[in-house]
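Engineer: sequence first, predicted model second:
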Amino acid sequence: MAMVQAPAKANMGGQTAERQHSSETILPPSLPCIALSTPALPLLYYLLPLLHLVCLPIKPNPSHRQGQLKARTTKHTNAHPPSNSNSMNAFYSSMAHGLDALHRSPHACLSAAFLQQAAALLRSLHSQLLHLVQRLHLPPGESWLDEYMDETSRLWEACQLARAGAAGLDAYCAAAARVAPALRDWLYGGSGSGGSHSHATAAVRHLQRAITAPRRHAVALHQDNRALADARLDPASLLLDDRSPLEFKLNAFNGFRGVLYALRNATSFLLVLLISGTVTCLPDLTAGCSAVAHHHQQLRASGGGYVASVARLRQRVAQEMEGCIIGGGGGGGGIMMYEFRQARAAIDGLKQDFDRVVAMGGGYCDDIGDSLGQRAEIINGWVGMLRSGAEAVIAELDDFFDEIVEGRKMLSDLCSHR
């Protein structure tokens, strides 16, 4: 490639010298010189400075680079993959659906069937939590497993207390079941059958003892359960988590901490229902929505749609319990299971009628016999439903305990094999 030559004629004077000087000044030493015709030199005069600027290396801005890395890191930390978000949203939706189903339950509030449904919801939420953990791909060796263990320990201890209360109802049922046979013996084997005076007197005393036994047992059960709750129940474990969602860092562990946060606040009231129904009435049972409005406001900040479902369930329970207290249905404390309260009320009503008969001389007539006979059938019915209902709640809780043990083992093995 030929180098650009200066014009040979010296008589061109200043114009030729100026062009030669311009060409030598503009051409950078690192660029090869290209043979160009003389008319192209003015164009080269304007293009070469631009070419020189294009060839200069561009130095990156360190602060801009750091900002990009920080934004990328923040996005990776706080954002969940679409699959994780879908799984968590499905969990929240299922939780809200289960709470709404309990709120719309056709069974009486705190009946055995209602409590069994609450226990079944606990099992379902725990099972869904285990499936969610497998989809989140949580890293082993971190504190998310400890937080799961703490939450299941809380559920375990509260449900063990509820199971102990339900098991204690069997002795009451055994005592209450003897009332109806004693009443029939008095009606048809004592004064009602024309038996001797001594036999009638013995039948009256036997019925009085049969009526008194479950009433005394209910009082003793109330005292024992209160002592049991004081010894084994931490009231703080059933309170709504009042920590701010921002303070709690709900996005930690791919959102798993937020799921535990929601699970705790949803199941706390379910545990209150179970313990109040089988052991003793807890103060939070009759607290309406206004009493927990502050907690619900904080929970809404976490984006959980289950909060409104919890509020509706609380409102239903509070209204029915207030009606129970106003109606004198034994809502002032003690075991709140519906069948238990109905059995107690039936036995108390029988005692009042029987005391009236004894005060009138213990005479028998068809009207009194029919009325007391109907009461005996009512007592038998409530006692039978109480016994079978308590057994159903116990069976549901026993299955829940087995699932907690299996879930703990599964997650521990999952972490050890990763």
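Structural biologist: On my side now, so go ahead.

Engineer: contacts, neighbours, all on C-alpha from now
Structural biologist: Will do.

Engineer: residue 168 and residue 225: what is the separation?
Structural biologist: Per CA to CA, to the nearest Å, residue 168 is found 9 Å from residue 225.

Engineer: pick out whichever of these two has more residues nearby.
Structural biologist: More crowded of residue 168 and residue 225, by other CA atoms under 10 Å: residue 225, with 21 against 17.

Engineer: surely that one meets residue 165?
Structural biologist: Yes - with contact defined as CA atoms under 8 Å, residue 225 counts as touching residue 165 (6.9 Å).

Engineer: what's the first-to-last distance across stretch 323-340?
Structural biologist: Using CA to CA, the end-to-end distance of stretch 323-340 comes out at 17 Å.

Engineer: er, stretch 100-115 I mean
Structural biologist: Start-to-end span of stretch 100-115 (CA to CA) is 15 Å.

Engineer: got it, and stretch 50-67?
Structural biologist: In stretch 50-67, first residue to last residue: 31 Å (CA to CA).

Engineer: which stretches of the stretch 251-400 of the chain form helices?
Structural biologist: 256-278, 293-300, 306-326, 338-359, 366-417 (DSSP state H, counting those that start in this stretch).

Engineer: the last one packs against which elements?
Structural biologist: Applying 3 or more CA pairs under 8 Å, 6 or more residues apart in numbering; DSSP states H and E, one finds that helix 366-417 contacts helix 112-136, helix 144-176, helix 179-184, helix 338-359.

Engineer: most tightly surrounded among those helices?
Structural biologist: Sort these by mean neighbour count, taking mean count of other CA atoms under 10 Å, and helix 179-184 sits at the top with a mean of 21.

Engineer: contacts for that one, please.
Structural biologist: 203, 206, 207, 210, 211, 372, 373, 376, 377, 379, 380 (CA atoms under 8 Å, 6 or more residues apart in numbering).

Engineer: now, among these, which is nearest to residue 343?
Structural biologist: The closest of these to residue 343 turns out to be residue 379 (CA to CA; 5.9 Å).

Engineer: and the closest one, how many neighbours does it have?
Structural biologist: By other CA under 10 Å, the residues close to residue 379 number 24.

Engineer: from residue 372, how far out is it?
Structural biologist: Residue 379 sits 10 Å away from residue 372, going by CA to CA.

Engineer: and the comparison structure, right after this:
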Amino acid sequence: MHFVDLILKKRNGGRLSEDEIRFFVSGYVEGRIPDYQAAAMLMAIWFQKMDERETADLTFAMRDSGDTIDLSAIAGTIADKHSTGGVADTTTLITAPVVAACGLKVAKMSGRGLGHTGGTLDKLDSIPGFSTEIEMDRFRHIVADCGLSIIGQTSALVPADKMLYALRDTTGTIDNISLISASIMSKKLASGSDTIVLDVKMGNGAFMKTKNDAECLARAMVSIGRTAGKKVEALVSDMNQPLGNAVGNSLEVVEAIEVLSGKYRGDLCEVSLTLAARMLLLSDMAEDEQAARQMAEDALGSGRALDTLAAMITAQGGDAGVCANTSLLPRAASMVSVTSPKSGYIREIATGEIGMAALLLGAGRATKADTIDLTVGIWLKKRLGDYVNEGEELAIFHVNDTTKLEEARSRFIGALVLGDKPPVKRPLIHAVIS
């Protein structure tokens, strides 16, 4: 094949065959196709799009570009979840222990974050001694023994995604449903789980801004999973305000532990339990949705979910004492109160701006080379629909470096729209795609 012919074919609206897609993926990974030609193909895909069959073929070619994980030696059903990302979205650290406490096995490979806060691995890094770099045999053993393990993705897992994503990021081809779906699902399929529940975020703090776009992405990923013979389901959940109260790595671990300890409930807890119930139902662990939800509630209320998290922390070298005493987690040097400049109902929250305020404090990475400060971030004291008085506390900033504190404060205040009337209440879960 001549790759320029394939670029022209796609540019002109043609459908690429499975062999042609595999030629593209393998050729780029192995260095036979240069960046400029791969970028041309990505742009052709962005404009002309891919149909369902092409999207699945691209996903499978990317999955097969490196190692795949064999978890067949682990007894029981292996489950996984994935979130498309948002602000204060700490569901993995709640949902995974809950379903593991119910008997599912959760073998999860996560990544590090690029943006307002770190990824799940960065959050776990804040637990003293915890290691996300675990040999594969040890990983399998921990899953079999504890029911849950979360580690970093190996460099040999889906190398095509790492290469193609980096190219997409620099060529304006990120926002294409087929390319997003293939990126996410190639990693999920390579990780070896039997069932996968996807949490597709929708709103001003999410990549997908509208319900229609989020549902399109959800349907595309579910279709890929089903074609691969997996049980896959997707929820479309709201991200028009931070999901939890904590924005920042160590702070988000604190909040997850507080939810698992039963200290409070809220939107983060509700979405986490909904995801857990869907995972249990999809994995045939419960007869119906009500029974699945009750199983999840029992695991949380009894303390078994928190015990499961503690067992995983111990197995991966961490100090499980954090589950009983969150003060063992690293803390920022100072706390700064942020107060409201006027009175009114919080009618809107520009969620992405809250994330950017946390990034300015050092909680995230603007580039891959940046170093995250695991201790800093924002703890929200008010949420959408709350009434606040002038001078009332809106949030507490956890701060080490004050260089960008005022900029962060300004962005945070500017993210809140106050008015005389409360906003219309939005659902947390907009759709279930199965």
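Structural biologist: Noted; the coordinates are in hand. Since the model is a prediction, treat every value here as computed from it, not as a measurement.

Engineer: any idea what the TM-score is?
Structural biologist: In this superposition the chains share a TM-score of 0.25, using TM-score structural alignment, normalised by the length of structure 1; 172 aligned residues with a CA RMSD of 7.0 Å.

Engineer: which other helices and strands does the host helix or strand of residue 100 of structure 1 contact?
Structural biologist: Using DSSP states H and E, residue 100 of structure 1 sits in helix 82-103. Secondary structure elements in contact with helix 82-103 of structure 1, counted by 3+ CA pairs under 8 Å, 6+ apart, are helix 112-136, helix 256-278, helix 306-326.

Engineer: got a list of contacts for it?
Structural biologist: For helix 82-103 of structure 1, the external contacting residues (CA under 8 Å, 6+ apart) are 114, 117-118, 121, 125, 128-129, 132, 135-136, 254-255, 259, 262, 266, 304-307, 309-310, 312-313, 316.

Engineer: go through that helix and flag the buried ones.
Structural biologist: Across helix 82-103 of structure 1, burial judged by 16 or more other CA atoms under 10 Å covers 84, 87-89, 91-92, 94-96, 98-103.

Engineer: and the angle for it with helix 306-326?
Structural biologist: 20 degrees (axes from the mean of the first three to the mean of the last three CA atoms, to 10 degrees).

Engineer: ok now helix 82-103 of structure 1, how far from the chain's centre?
Structural biologist: 11 Å (CA atoms, centre = their mean, to the nearest Å).

Engineer: ok, stretch 163-174 of structure 1 next?
Structural biologist: With CA atoms, centre = their mean as the basis, stretch 163-174 of structure 1 stands 27 Å off its chain's centre.

Engineer: hang on, the earlier thing: any chance of CSV for the helices of the stretch 251-400 of structure 1, columns distance to residue 16 of structure 1?
Structural biologist: Shown next, in CSV, are these (distance: least, CA to CA, whole Å):
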stretch, distance to residue 16 of structure 1
helix 256-278, 81
helix 293-300, 84
helix 306-326, 89
helix 338-359, 115
helix 366-417, 84
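
Engineer: of those, flag the one that's most buried.
Structural biologist: helix 256-278 (a mean of 23).

Engineer: so which elements touch that one?
Structural biologist: Helix 256-278 of structure 1 sits against helix 82-103, helix 112-136, helix 144-176, helix 306-326, with contacts defined as 3+ CA pairs under 8 Å, 6+ apart.

Engineer: now those helices as JSON lines including distance to residue 300 of structure 1?
Structural biologist: Shown next, in JSON lines, are those (distance: least, CA to CA, whole Å):
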{"stretch": "helix 82-103", "distance to residue 300 of structure 1": "13"}
{"stretch": "helix 112-136", "distance to residue 300 of structure 1": "20"}
{"stretch": "helix 144-176", "distance to residue 300 of structure 1": "21"}
{"stretch": "helix 306-326", "distance to residue 300 of structure 1": "7"}
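
Engineer: which one of these lies nearest to residue 401 of structure 1?
Structural biologist: Proximity to residue 401 of structure 1, assessed across those by CA to CA, is greatest for helix 144-176 (6.9 Å).

Engineer: packing partners of the closest one?
Structural biologist: Counting contacts by 3+ CA pairs under 8 Å, 6+ apart, helix 144-176 of structure 1 packs against helix 197-232, helix 256-278, helix 366-417.

Engineer: need these in a markdown table (columns: distance to residue 76 of structure 1).
Structural biologist: Formatted as a markdown table, those follow (distance: least, CA to CA, whole Å):
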| stretch | distance to residue 76 of structure 1 |
| --- | --- |
| helix 197-232 | 43 |
| helix 256-278 | 15 |
| helix 366-417 | 22 |
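
Engineer: let me know which of these is the nearest to residue 247 of structure 1.
Structural biologist: Closest to residue 247 of structure 1 of those, according to CA to CA: helix 256-278, at 11.6 Å.

Engineer: chain center to that closest one: distance?
Structural biologist: 4 Å.

Engineer: next, the angle from that helix to helix 144-176.
Structural biologist: If you take the same axes, to 10 degrees, helix 256-278 of structure 1 sits at 10 degrees to helix 144-176.

Engineer: angle of helix 256-278 of structure 1 against helix 293-300?
Structural biologist: Going by the same axes, to 10 degrees, helix 256-278 of structure 1 makes 140 degrees with helix 293-300.

Engineer: pretty sure residue 277 of structure 1 is touching residue 116, no?
Structural biologist: No - the criterion here is CA under 8 Å, and residue 277 of structure 1 misses it with residue 116 at 10.5 Å.

Engineer: for structure 2, which segments count as strands?
Structural biologist: Using DSSP state E, the strands of structure 2 run over 78-83, 105-110, 148-152, 195-202, 231-238, 246-247, 334-339, 344-349, 377-380, 387-388, 393-399, 416-419, 429-433.

Engineer: so the fifth one versus strand 429-433, what angle?
Structural biologist: With the same axes, to 10 degrees as the criterion, the two stretches strand 231-238 of structure 2 and strand 429-433 enclose an angle of 160 degrees.

Engineer: give me the angle between strand 231-238 of structure 2 and strand 195-202.
Structural biologist: For strand 231-238 of structure 2 against strand 195-202, the angle by the same axes, to 10 degrees is 20 degrees.

Engineer: ditto for the last one
Structural biologist: Using the same axes, to 10 degrees, the direction of strand 429-433 of structure 2 lies 140 degrees away from that of strand 195-202.
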